[in-house]
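Asks: test case, fold it:
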Amino acid sequence: MELGQLNMLEALVLSWNRLIGKIPQELTRLIFLAKLNLSQNLLVGHIPRGLQFSTLKNDSFGGNLGLCGPPLSKKCGMSDPSELDEEEDSYFASGFTWESVVIGYSCGLVVGTITWSLMFKARKPKWVVEFLEGDFPKKMIRAQKRRLRQRT
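Replies: Below you'll find the predicted structure:
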């Protein structure tokens, strides 16, 4: 709300900040505001009307599915089923979700376990099998003893 007191502010870009709630009415007091970008947040409610807000375009508020009123085509108090489809599309297009991480981790775990068991059945690479069965440390101790004997 303190932003409404910045009388000389010409541009305000707050996109992708996960802002929650309503757009404060105090922002309509910014008479020099030429550019406002509140897109891709979690804002809800009516877009305030007033001075510079009447000159703003749709893209200033894009991605805030809870906003309504001019300049958006969504009327307040009505729900549009096509917007639900857009929300679902943006959910999958936004990148990795926890479900995809779990699926990837599970697949990697299965492939790794199968590869690991096949490697032990084939006894290759030999040094890994020897190390895990306990033969490798014994060979290292013998080699160290040989080196000590050679030095003396």
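
Asks: can we go C-alpha only for contacts and neighbour counts from here?
Replies: Fine.

Asks: which strands and helices lie in contact with the longest strand anywhere in the chain?
Replies: Criterion DSSP state E: the longest strand present in the chain is strand 42-46. Counting contacts by 3 or more Cα pairs under 8 Å, 6 or more residues apart in numbering; DSSP states H and E, strand 42-46 packs against strand 20-21, strand 66-68.

Asks: want to put them side by side, so please do this one too:
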Amino acid sequence: VVAFITFIGSMGNIPLAALLFGKGVSFAGVIAFIFSDLVVFPVVRINAKYYGWKMAFFILMLLFISLVGASLLLHYGFLSLDLIPDPSSVKVQDQSFFKIDYTFFLNIAFLLGSGYLIYLGFVKRTDVMQMKEMAPKSKLMEKGLKYIAFVCYVWLAGGMIVKYFMQ
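Replies: Prediction:
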């Protein structure tokens, strides 16, 4: 549920999963959290845009049931082989190192490429046939989803304020 609402992304899921495991979340819960990239709010909206809401919810439920099943299977499989690590041994360290290496230059290249694509998509619009949607949008649904996303952002910002300024 947390991953669905917040959409941290793959790079943020692993450190957060380690932190959750160290704070007492079960192994199955941590595995489900890591797998949850496929059942997040933006992906559901994209599926709904192309396939319609009925199919988007079907895909969501199919992935969710698979996620829960796989997590429980891994949990009890590891438990039966006594392979679940000790949560007290998990140590999350704050590491952030800035280096000028190949990733720096790749990030610059992808930033330039993204800027060019944004320029093509928003500034230099052409009259060529634009890609059409496969399923029509509901104005009411889009407005509702916009407000739900706004509430999620306010919730996240409120949590950050409480965490960092109200201690």
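
Asks: give me the TM-score for this pair.
Replies: Once superposed, the chains reach a TM-score of 0.22 (TM-score structural alignment, normalised by the length of structure 1), with 67 aligned residues with a Cα RMSD of 5.9 Å.

Asks: what's the helix or strand for Lys163 of structure 2?
Replies: Assessed by DSSP states H and E, Lys163 of structure 2 sits inside helix 139-165.

Asks: how about Val111 of structure 1?
Replies: Counting by DSSP H and E, the element that carries Val111 of structure 1 is helix 98-122.

Asks: and the next element down the chain from that helix?
Replies: Heading C-terminal from helix 98-122 of structure 1, the first helix or strand you meet, by DSSP H and E, is helix 126-133.

Asks: pull out the buried positions in that following helix.
Replies: For helix 126-133 of structure 1, burial by neighbour count (16 or more other Cα atoms under 10 Å) applies to 129-130.

Asks: summarise which helices and strands that helix is packed against.
Replies: Packed against helix 126-133 of structure 1, as judged by 3+ Cα pairs under 8 Å, 6+ apart, are the following elements: helix 135-151.

Asks: so for the helix it packs on, what gets flagged as buried?
Replies: For helix 135-151 of structure 1, by 16+ other Cα under 10 Å, it's Phe136.

Asks: which residues sit against it?
Replies: With Cα atoms under 8 Å, 6 or more residues apart in numbering as the test, helix 135-151 of structure 1 has contacts from 127, 130-131.

Asks: kindly recompute the last result at 6 Å.
Replies: Glu130 (Cα atoms under 6 Å, 6 or more residues apart in numbering).

Asks: ok, Met55 of structure 2 to Lys146 of structure 2 distance?
Replies: The gap separating Met55 of structure 2 from Lys146 of structure 2 is 20 Å, by Cα to Cα, to the nearest Å.

Asks: kindly report the same for Ile5 of structure 2.
Replies: From Ile5 of structure 2 to Lys146 of structure 2 the distance is 13 Å (Cα to Cα).

Asks: for those two, indicate the residue with more neighbours.
Replies: Shown here are Ile5 of structure 2 and Lys146; by other Cα atoms under 10 Å, Ile5 has more neighbours (18 against 12).

Asks: could you point out which element follows whichever strand or helix holds the more buried one?
Replies: In the assignment (DSSP H and E), Ile5 of structure 2 maps to helix 2-6. Next in sequence after helix 2-6 of structure 2, counting helices and strands by DSSP H and E, comes helix 10-22.

Asks: mind listing what's buried along that following helix?
Replies: Buried positions in helix 10-22 of structure 2, judged by neighbour count with 16+ other Cα under 10 Å: 13-14, 16-22.

Asks: by contact count, what packs against the helix or strand just after that helix?
Replies: Where DSSP H and E defines the elements, the next helix or strand beyond helix 10-22 of structure 2 is helix 27-35. Here helix 27-35 of structure 2 touches helix 53-80, going by 3 or more Cα pairs under 6 Å, 6 or more residues apart in numbering; DSSP states H and E.

Asks: give me that answer again for 7 Å
Replies: helix 10-22, helix 53-80 (3 or more Cα pairs under 7 Å, 6 or more residues apart in numbering; DSSP states H and E).

Asks: with respect to Ser114 of structure 2, which of those helices lies nearest?
Replies: Nearest of the helices and strands packed on helix 27-35 of structure 2 to Ser114 of structure 2, taken as Cα to Cα: helix 10-22 at 19.4 Å.

Asks: helix 139-165 and the one helix or strand Val43 of structure 2 maps to, what's the angle between them?
Replies: Using DSSP H and E, Val43 of structure 2 maps to helix 41-51. Calculated by axes from the mean of the first three to the mean of the last three Cα atoms, to 10 degrees, helix 41-51 of structure 2 forms an angle of 170 degrees with helix 139-165.
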